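Undergrad: return a 3D structure for these sequence lines:
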Amino acid sequence: MSGDRNIFVVGLNDFNRQRLERLRGAEHWRFHGVIPPEAVYDTEEFDIAAMLAEATAQLEAFDGPIDAIVGYMDFPVSTMLPVLCERFGTSTTSLSSLLKCEHKYWSRRVQREVIPDFIPNFTAFDPFDDEALTRIGEAGLFFPFFIKPIKSSGSRLGFRIDTPEDFYQAIDQLRDSIGTIADPFNTVLEYAHLPPEIAAVDGHFCMAEGIIGGWQCTVEGYVFDGEVVSYGIFDSLRYPQVLSFFHYRYPSGLPDAIQAKMRELTDTMMTHIGYDNAAFNVEYFWDEVQDRIWLLEINTRISQSHCDLFEKVDGVSNQQVAIDLGLGQRPDMPHREGKFAMAAKFFHRVFFTDALVTRVPTPEEVASLEADFPGTMVEIQVAEGQWLSSLAEQDSYSYALAHVWMGAATAEQLLADFEQLVARMVFEFDQIQG
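TA: Okay, here's the model as predicted:
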């Protein structure tokens, strides 16, 4: 029909196309992929300049109006969108406001301007500086502390540091691997007008921060024409005694007053940054013992991990928000209209240093599990003959063998169902390294 809107999705794959086509208004939208998904999924090689050139050529060649350019992934997609949207006149936030979220040092500096009591002590350091540990101490940070690149993807290259030995082991890994994201991130920084104190801290730098912790959660929100809207809060629950995520749960079980304070902090922060007409999510900790809220980090996108959970509980994926905003309109996001009162995304993990995968659940076994637990979706993350160490985007402590999305009436039922499902999911390994 003549009124159809052309929406270009960076890294569009079949799985997300099906989800997008279930959104409100989708009968009037035509989805087009920009940059093949394999260039932004399951890889750690990001040639930003080449991807921007490829996307620009494809968009310029399109014979018709370009109504929206959107994405739903972290780096490098999130950082390319403002460049493309500005070039083609579509709606999103400015590159500088996005970088005030994604450049971790710049983000902490702007957070300190308005919510200083809700962030830890921090400093930037150069991992290639042999005196880095001394400089961290001079900034008032002492063991234990946490280090991570100023731009990372997922939980990669993040380390808790308890001793000098921990620090130097982490530095070896950072020096070896930081370039895979630092180099392309620096390409993005070249498009921005940075203050001198930020320009001096490029993608090869790291952050050291005081240890924060507690009940971790994520506020999903968006800004539309200057109005900040937080429309869902998720709990991020970890395996006991380790940093690896066990599951994301929606809706949050946090006390109402804590959720309200997190929404207030989010409003203050996103308004101060000047973020507008785009989706975001903000990760927080609530330290229940000290009754203290900490802002962990700001992500400039919807969370893909939350899409199915929103669909189960509220009735529509949060991709509704990304598409509506990309079209320049207020998001049409329902509330509690889904089939389940609770939903979770589980990470089925092993805590090996490495191993060779010799068996994974068959497609028939997965289909049987999904049939026995209505609403469940299982994505196997490994293949027979694969070394776990070859998996992309893993944290520093474990490997995710499968992602499992489930819905239930209560949090207790979610856990019970997951335990039953995992007991029937058979993986086997050889040459296990402790």
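Undergrad: hey, let's count contacts and neighbours off CA atoms from now on
TA: Fine.
Undergrad: who's in contact with residue 88?
TA: Contacts for residue 88 (Cα atoms under 8 Å, 6 or more residues apart in numbering) come out as residue 66.
Undergrad: mind running it again at 7 Å?
TA: By Cα atoms under 7 Å, 6 or more residues apart in numbering, no residues touch residue 88.
Undergrad: quick one: the helices in the stretch 251-400 of the chain, in order.
TA: 256-273, 307-314, 319-326, 363-372 (DSSP state H, counting those that start in this stretch).
Undergrad: show me what the second one is packed against.
TA: Translated: helix 307-314. If contacts are counted by 3 or more Cα pairs under 7 Å, 6 or more residues apart in numbering; DSSP states H and E, helix 307-314 sits against strand 342-350.
Undergrad: and the strand of greatest length in the chain with helix 307-314, angle?
TA: Secondary structure of the chain per DSSP state E: the longest strand is strand 227-238. Counting by axes from the mean of the first three to the mean of the last three Cα atoms, to 10 degrees, strand 227-238 lies at 110 degrees to helix 307-314.
Undergrad: now the other sequence, so there's something to compare against:
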Amino acid sequence: MKNIFVFGADEFNLSLMRSLDSAHEYCFHELYQYSEVKTGKEFPVETLYEGALARLNSYPDSVDAIVGYLDFPVSTMLPLLCQSLGLPSPSFEAVLKCEHKYWSRLEQRRVIPEYIPNFCSVDPFKDDYRQQITLDYPFWLKPVKAVLSHLGFMVRDDSELEMAIIEIRKKIYCFAKPFNYLLQFADLPDEIAAVDGYHCIAEGIISHGQQCTLEGYVFDGKLCVYGTVDSIREGEHGSSFSRYQYPSSIPQPIQDKMIAVTERFLTAIDFDNGPFNIEYYWDKDSDHIWLLEINTRISKSHSPLFRNVDGKSHHQIMLDLALGKQPIFPHRKGLYRYSAKFMWRTHADAQVNRVPTEQEIQAITQRIGGTDIQLHVREGMRLSDLNYQDSYSYEIATVFIGGDSEQELLQKYHDVQQALPLELVPLL
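TA: Next up, the predicted model:
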């Protein structure tokens, strides 16, 4: 039995891992639960890091792998933990060259400049923040480290810039302070050391066209992409995700080009022995692709999609890599031809007066086959109490659906929304 330590474990993802064919070979241990890592207003990274090292070093048996499927701070901390125990992992510097948004763009400009937008760093706490920005309106402004588009703003004029800066100054600390703690473990170039977690990046707009995410890994220097998932947006600025849908509708030659660009970049930064997901836009009119961002983990949002279509959750790939093994993954062996994760959103704050019971949710999923419902709200709360939302909407529930056509996915989602007894009262 291999002892697998799961950093930021939650029951949904643990159940997906326990359902794998190879699960009998593993003994899963919770190296902190999701609630200890992600549900507070701040990330206690020093406590988490030192506590994790103490737990791992005091474990009486072998520690065979440390895994995580969560974004910051888990994805950023994993290489440090693996490195300290001599376990397979990308280097900490390679991970930072993906996760530090400004450092990542600098490296991309060096290797693949034709596939990225114009960008510049911004210190939001300096009075001359407008003079620092070398881009014309409109542009995106976001912290160099955040998750789920948190504190990301589309800025179209001076007044929107001022409002974004005010909001960023109030809230950036929740990522900046813990990110800066982790940056101390890296040997940073001077130009990166000067742009810490309290800084932002301004980027030219590339949010036109079709967005997708490549899921892949590098093992012993060889890159493999095993699936491409479409990312479908909604909202005034196209800033909020509506659903992820697999497999992608983007033509294979375009996907092949994305894979080639990905390989060029990850090879250049020496990223090896780890999973990744990388986001692109494809502009159909110009037939050009744009690299949006890279994440150094599997996307847990895509796990049920791969299970539904390919027959296995890609947690398997994460586990194989963490154990130093060449991943072997099925293709189109699942129950459905298509699968999607729907993000049920609302764009105005509201009071949650009623949520469905577990029994009501179970009755709906049994009646509407191939569905799984996760609520993010509780009775009595305000939507504005939700943590780490994007700047334009609130995600109140997630619905995973499998079906044999896109139309079937959309119909099932509509049926779930109609059936779920969820009561929201708008706040005036």
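Undergrad: can you add mean neighbour count and distance to residue 131 of structure 1 and give the helices of the stretch 251-400 of structure 1 back as a markdown table?
TA: Putting the helices of the stretch 251-400 of structure 1 into a markdown table (neighbours: other Cα atoms under 10 Å; distance: least, Cα to Cα, whole Å) gives the following:
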| stretch | mean neighbour count | distance to residue 131 of structure 1 |
| --- | --- | --- |
| helix 256-273 | 17 | 33 |
| helix 307-314 | 24 | 44 |
| helix 319-326 | 26 | 44 |
| helix 363-372 | 14 | 52 |
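Undergrad: the nearest residue to residue 147 of structure 1 once chain neighbours are set aside: what secondary structure?
TA: Using Cα to Cα, 6 or more residues apart in numbering and skipping residues adjacent in sequence, the residue nearest residue 147 of structure 1 is residue 208, 4.5 Å away. Residue 208 of structure 1 carries the three-state label strand when classified by DSSP: H, G, I helix; E, B strand; the rest coil.
Undergrad: same question, the one 4 residues further on
TA: Under the three-state scheme (three-state DSSP), residue 212 of structure 1 adopts coil.
Undergrad: the alignment partner in structure 2 of residue 249 of structure 1 is in what secondary structure piece?
TA: Superposed on structure 2 with TM-score structural alignment, residue 249 of structure 1 falls opposite residue 245. Assigned by DSSP states H and E, residue 245 of structure 2 falls within strand 240-246.
Undergrad: that strand vs structure 1, mean deviation?
TA: Overlaying structure 1 shows strand 240-246 of structure 2 at a mean distance of 0.6 Å from the equivalent residues (mean Cα distance after the TM-score superposition for structure 1).
Undergrad: what's that strand in contact with?
TA: 228-234, 305, 338-343, 393.
Undergrad: residue 240 of structure 1: neighbour count?
TA: 9 (other Cα atoms under 10 Å).
Undergrad: and residue 251 of structure 2, by the same measure?
TA: 8.
Undergrad: now do residue 21 of structure 1
TA: Neighbour count for residue 21 of structure 1, taken as other Cα under 10 Å: 15.
Undergrad: what is the aligned counterpart of it in structure 2?
TA: The alignment partner of residue 21 of structure 1 in structure 2, by TM-score structural alignment, is residue 18.
Undergrad: cool, and residue 9 of structure 1?
TA: Alignment note (TM-score structural alignment): residue 9 of structure 1 maps to residue 6 of structure 2.
Undergrad: spatially nearest residue to whatever residue of structure 1 lines up with residue 90 of structure 2 (excluding sequence neighbours)?
TA: Here residue 90 of structure 2 is matched to residue 93 in structure 1, going by TM-score structural alignment. Once flanking residues are discounted, residue 93 of structure 1 sits nearest to residue 276: 5.0 Å by Cα to Cα, 6+ apart.
Undergrad: one step back: quick one: distance of the strand holding residue 245 of structure 2 to the chain centre.
TA: 12 Å (Cα atoms, centre = their mean, to the nearest Å).
Undergrad: returning to that earlier point: quick check, the match of residue 9 of structure 1 in a helix?
TA: No: using three-state DSSP, the assignment for residue 6 of structure 2 is strand, not a helix.
Undergrad: ok, it touching residue 69?
TA: No: using Cα atoms under 7 Å, residue 6 of structure 2 is not in contact with residue 69; the gap is 8.7 Å.
Undergrad: how close does residue 86 of structure 1 sit to residue 148 of structure 1?
TA: Separation of residue 86 of structure 1 from residue 148 of structure 1 (Cα to Cα, to the nearest Å) stands at 30 Å.
Undergrad: looking at the two, which has the bigger crowd around it?
TA: A count of neighbours by other Cα under 10 Å puts residue 148 above the other of residue 86 of structure 1 and residue 148, at 22 against 14.
Undergrad: do you know how far the aligned residue in structure 2 for that one is from residue 153 of structure 2?
TA: Mapped onto structure 2 by TM-score structural alignment, residue 148 of structure 1 lines up with residue 142. When distance is defined by Cα to Cα, residue 142 of structure 2 is 6 Å away from residue 153 of structure 2.
Undergrad: kindly report the same for residue 84 of structure 2.
TA: For residue 84 of structure 2, the distance to residue 153 of structure 2 - Cα to Cα - is 37 Å.
Undergrad: and residue 293 of structure 2, by the same measure?
TA: Using Cα to Cα, we find residue 293 of structure 2 at a distance of 16 Å from residue 153 of structure 2.
Undergrad: again, but for residue 184 of structure 2
TA: Per Cα to Cα, residue 184 of structure 2 is found 28 Å from residue 153 of structure 2.
Undergrad: show me what residue 356 of structure 1 aligns to in structure 2.
TA: In structure 2, residue 356 of structure 1 lands on residue 351 (TM-score structural alignment).
Undergrad: ok, and the closest non-adjacent residue to that match?
TA: residue 382 (4.6 Å).
Undergrad: residues contacting whatever residue of structure 1 lines up with the one you found?
TA: In structure 1, residue 382 of structure 2 lines up with residue 387, judged by TM-score structural alignment. Shown in contact with residue 387 of structure 1 (Cα under 7 Å, 6+ apart): 354-357.
Undergrad: as TSV, those with neighbour count would be great.
TA: Listed next are the contacts of residue 387 of structure 1 as TSV, based on neighbours: other Cα atoms under 10 Å:
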residue	neighbour count
354	19
355	19
356	18
357	20
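Undergrad: would you reformat the residues you listed as JSON lines and include distance to residue 51 of structure 1?
TA: Formatted as JSON lines, the contacts of residue 387 of structure 1 follow (distance: Cα to Cα, whole Å):
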{"residue": "354", "distance to residue 51 of structure 1": "33"}
{"residue": "355", "distance to residue 51 of structure 1": "34"}
{"residue": "356", "distance to residue 51 of structure 1": "33"}
{"residue": "357", "distance to residue 51 of structure 1": "33"}
